[in-house]
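[1] No sequence on hand, only this structure:
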């Protein structure tokens, strides 16, 4: 690592605009400046540095502002000052007290550093010590709100200019989860990772089991915030952390038919598809909650091609084709297993699995739009939700765009147009229900469920389209069953 001599440089001419501080954050910083030396640290400064050098910084919602407050006395006194602004303040932490502050929807975490008001030398020494405890150098630059100075002890400003993610010190290894955070930063900012940091991360791979299970899903969820998914996957592999996601690791270097996939093996396609899904979600203004589902489904849509999911088929002329029959079904099972182990919410797991299972349907028609019955059946398999149908179309489009030189527009959009029409989405209500079967004297059981499924198929196929016709159909089917109980 480089030395830790503190580098000081003048702050920006318009620090509020440079940092993009909300008005509430400015109010709180002004109050803190009256009682101590507040330093803005972490993501707010990092993002400003990256924007300054022209890097794209995705907008993922209102920023949380992290502050180190020096020389202000105890946390109770600080909380009193903050509450005087109208903010809601909750004290947290015993060894390292933090005031968690909310004002007008803006969140601040104020770490109260014990001790008297420091002189410049003491403050700078504290900044250097704090910087070495952070994960990467980009997160270790502080902005002094009183002096309008940038304080950098570990070279974070130079790394921002170079677009490099580098560990702030060997203390990076204190928390192995920082490797996944590193991968997330790659996805979000498209930065490269310094080789020394890759090497350090590899030494932490065996400590996967030491990470509390409940901490895994938040990192994976936030990984989907970034548009550079394939770059993040490359770092996950380079750091040897990919092996802890075995369903994903299993598709690395699995071949694909070059006619359909000239981009290369499955892991390349998965990364390109996830990139396309992320960009499409950004362009369409998809909400963060929906983006998680779409990006994960695009990333995992072909995990069923691992192992026996891919076969080489030799033709009579000796030509070799690569096929992956049924990979959408096995892929749904693999995606479910992976996401459950990572602690994903049940609703996310179920929807991603459905999207993976159905992603090949769009390729069943070429040219002509799908029939209304086919669209009805697909919508039913998608759970009857138009939101899920829209997510499905985005995943299918990402699949089509993730094929390198063979990229094309997905036929899923023609399906979605039919699904969203009056004949499909406008007639989603089931006309034969379980109540109808109970009223007819049937007992719940396998035959009960089979009859409901048959009724749903009949409705989707247009055999009946209103309640009266549905009742006639049910009466006829019950009469047939009575005449032939076997």
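    Looks like it arrived, so ask away. Note that the structure is predicted; figures quoted are calculated from it, not measured.
[2] CA only for contacts and neighbour counts going forward, please
    OK.
[3] Residue 107 belongs to a helix?
    No. Assessed by DSSP: H, G, I helix; E, B strand; the rest coil, residue 107 does not belong to a helix; its assignment is strand.
[4] what's around it, how many residues?
    When neighbours are defined as other C-alpha atoms under 10 Å, residue 107 has 20 of them.
[5] Am I right that it is in contact with residue 44?
    No. Judged on C-alpha atoms under 8 Å, residue 107 makes no contact with residue 44 at a distance of 11.9 Å.
[6] How about the contacts made by residue 134?
    140, 168-169, 171-172 (C-alpha atoms under 8 Å, 6 or more residues apart in numbering).
[7] quick one on the thing from earlier: overlap of the contact sets of residue 107 and residue 44?
    63-65.
[8] May I see the ChimeraX selection of the buried members of the residues you listed?
    With 16 or more other C-alpha atoms under 10 Å as the burial test, the buried ones among the shared contacts of residue 107 and residue 44 are selected in ChimeraX as follows:
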select :63,64,65
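[9] Using CSV, lay out the shared contacts of residue 107 and residue 44 together with secondary structure and distance to residue 242.
    Below are the shared contacts of residue 107 and residue 44 laid out as CSV (DSSP: H, G, I helix; E, B strand; the rest coil; distance: C-alpha to C-alpha, whole Å):
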residue, secondary structure, distance to residue 242
63, coil, 30
64, strand, 30
65, strand, 32
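[10] Pasting the second one now:
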């Protein structure tokens, strides 16, 4: 039995990055040998075993053969005569196809170290085209390392898209890769990579449609609605936003592709125009509820959040109701954070003031501070109680809102 450290752990050590987990390949062994040595089998599709002490994954060296469309359409050969080089050859990118022996010697048959130093993502072999998930993985690694895609690899990715391989992806794998890519340091690079190979138009046509849509230059010096979306997403990443917030940032403006444009596009109503589009994305990729809900709220309300100085107190109260800010103040705070990313995700606007955040939080605090227990002790009818609570909340926010509107009109 020969054991080798493989994949991400080798890559990250060469990059001097933290190693979160280690994967091992075993050459010259069988499943029976592994079990007799105390390893516990866990793999369903191919032999993977957990080490009896460290619980790290040890996989038998294997080759694979494409037998059907999609991610699961492979048969595997994990016999003891499979070599390390054959196992590494089936991997996606050269930077992930390196190994170390037990003495720490680097084994790099496909030039992964050179590509790592050059900042290039390159496929190992033509087997890359057999697994559509590798398009998403390559885009995710571009988002992680900000590496360039080798031209020949981009060509293969475009061929896969043209051949319909992307259509065979299952929602769970798409969301897994998209969500991980959104949490990388440069998530816009994932979107750019998917767009460059044509996959974005299939996976997220709502986002793809934003590119080339003009915006009014006085508000958006970057002009292009797709570029603005990427800038908003990058701002969210630079400021350590959560996955829920980054996903909402990605979809916040999808309605702009559906609103009429002129030489001076106003995109009036793009907030409401985007709601059904966000719902479609949420459904298509089985997006978790917490992400789906915030994306809908941001799409529907970000324009009115920005324009709070123009709202009547009653409208403010309605927005706080419809966003369920009373019961979900943390989610409302996330909505405001995405609105900040939207405001600052513009060319030369990265440090613009956003007083709306503090004002909305003050409005919410004032409305939540009313004595609902006292009202409940004196009013027994539920409908009358709800009306009285609304009246009390409105009374508490009206002075704040009127003062804010007055200040805004005087300073503008």
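    Thanks, I have the structure now. Since we're looking at a predicted model, the values are computed, not measured.
[11] Tell me how they score on TM after superposing.
    TM-score for the superposed pair, counting by TM-score structural alignment, normalised by the length of structure 2: 0.80. Supporting figures: 373 aligned residues with a C-alpha RMSD of 3.3 Å.
[12] closest to residue 356 of structure 1 among the contacts of residue 134 of structure 1?
    Set against residue 356 of structure 1, the nearest of those by C-alpha to C-alpha is residue 172 (36.0 Å).
[13] Now which residue in structure 2 aligns to residue 110 of structure 1?
    Taking TM-score structural alignment as the alignment basis, one finds that residue 110 of structure 1 is matched in structure 2 by residue 58.
[14] Now do the contacts for that match.
    If a contact means C-alpha under 8 Å, 6+ apart, then residue 58 of structure 2 has 23-26, 48-51 as its contacts.
[15] Then residue 85 of structure 2?
    So, once contact is read as C-alpha under 8 Å, 6+ apart, residue 85 of structure 2 ends up touching residue 109.
[16] which residue lines up with it in structure 1?
    Aligned partner of residue 85 of structure 2 by TM-score structural alignment: residue 128.
[17] just to revisit the earlier point, double-check that the match of residue 110 of structure 1 belongs to a strand.
    Yes. With three-state DSSP as the criterion, residue 58 of structure 2 is assigned to a strand.
[18] excluding its backbone neighbours, what's nearest it?
    Distance criterion C-alpha to C-alpha, 6 or more residues apart in numbering; nearest residue to residue 58 of structure 2, sequence neighbours excluded, is residue 24 at 4.7 Å.
[19] Check residue 263 of structure 1 too.
    Among residues not flanking residue 263 of structure 1 along the chain, residue 404 sits closest, at 4.8 Å (C-alpha to C-alpha, 6+ apart).
[20] hmm, back to that, what secondary structure does the residue mapped onto the residue nearest to residue 58 of structure 2 from structure 1 sit in?
    In structure 1, residue 24 of structure 2 lines up with residue 67, judged by TM-score structural alignment. When classified by three-state DSSP, residue 67 of structure 1 comes out as strand.
[21] Tell me how many other residues crowd residue 67 of structure 1.
    Using other C-alpha under 10 Å, residue 67 of structure 1 is surrounded by 26 other residues.
[22] Tell me who's in contact with it.
    Counting by C-alpha under 8 Å, 6+ apart, the residues that residue 67 of structure 1 touches are 38-41, 108-111.
[23] if you set the cut-off to 7 Å instead, what comes out?
    Each residue near residue 67 of structure 1 by C-alpha atoms under 7 Å, 6 or more residues apart in numbering is listed here: 38-41, 109-111.
[24] repeat for residue 262 of structure 1
    Contacts were defined as C-alpha under 7 Å, 6+ apart; by that measure residue 262 of structure 1 touches 403-406.
[25] Could you find the counterpart of residue 231 of structure 2 in structure 1?
    Applying TM-score structural alignment, one finds that residue 231 of structure 2 aligns to residue 272 in structure 1.
[26] Surely that match and residue 400 touch.
    No. Using C-alpha atoms under 7 Å as the test, residue 272 of structure 1 is too far from residue 400 to be in contact (9.8 Å).
[27] okay, the two: which has more neighbours?
    Per other C-alpha under 10 Å, whichever of residue 272 of structure 1 and residue 400 has more neighbours is residue 272, with 26 against 23.
[28] got the buried residues for the helix or strand harbouring that one?
    Residue 272 of structure 1 is located in helix 266-284, with elements delineated by DSSP states H and E. Of the residues in helix 266-284 of structure 1, 266-282 count as buried by neighbour count, 16+ other C-alpha under 10 Å.
[29] Under the alignment, what does residue 268 of structure 2 map to in structure 1?
    Structural correspondence for residue 268 of structure 2 with respect to structure 1 (TM-score structural alignment): residue 325.
[30] ok, now how distant is that match from residue 307 of structure 1?
    With distances defined as C-alpha to C-alpha, to the nearest Å, the gap from residue 325 of structure 1 to residue 307 of structure 1 amounts to 12 Å.
[31] Of the two, which one has the most company?
    For residue 325 of structure 1 versus residue 307, the count of surrounding residues by other C-alpha under 10 Å is larger for residue 325: 14 against 11.
[32] what about the more buried one, distance to residue 331 of structure 1?
    Residue 325 of structure 1 sits at a distance of 11 Å from residue 331 of structure 1 (criterion: C-alpha to C-alpha).
[33] Residue 479 of structure 1 too?
    For residue 479 of structure 1, the distance to residue 331 of structure 1 equals 41 Å [C-alpha to C-alpha].
[34] For the very next helix or strand once past the helix holding residue 272 of structure 1, enumerate the helices and strands it packs against.
    In the C-terminal direction, the helix or strand that comes right after helix 266-284 of structure 1 (DSSP H and E) is helix 288-300. Using 3 or more C-alpha pairs under 7 Å, 6 or more residues apart in numbering; DSSP states H and E as the contact definition, the elements that helix 288-300 of structure 1 packs against are helix 266-284, helix 346-358, helix 386-401.
[35] closest to residue 233 of structure 1 out of these?
    Nearest to residue 233 of structure 1 among these is helix 266-284 (6.9 Å), distances taken as C-alpha to C-alpha.
[36] Okay, angle between that closest one and helix 288-300 too, please.
    Taking axes from the mean of the first three to the mean of the last three C-alpha atoms, to 10 degrees, helix 266-284 of structure 1 and helix 288-300 form an angle of 160 degrees between their directions.
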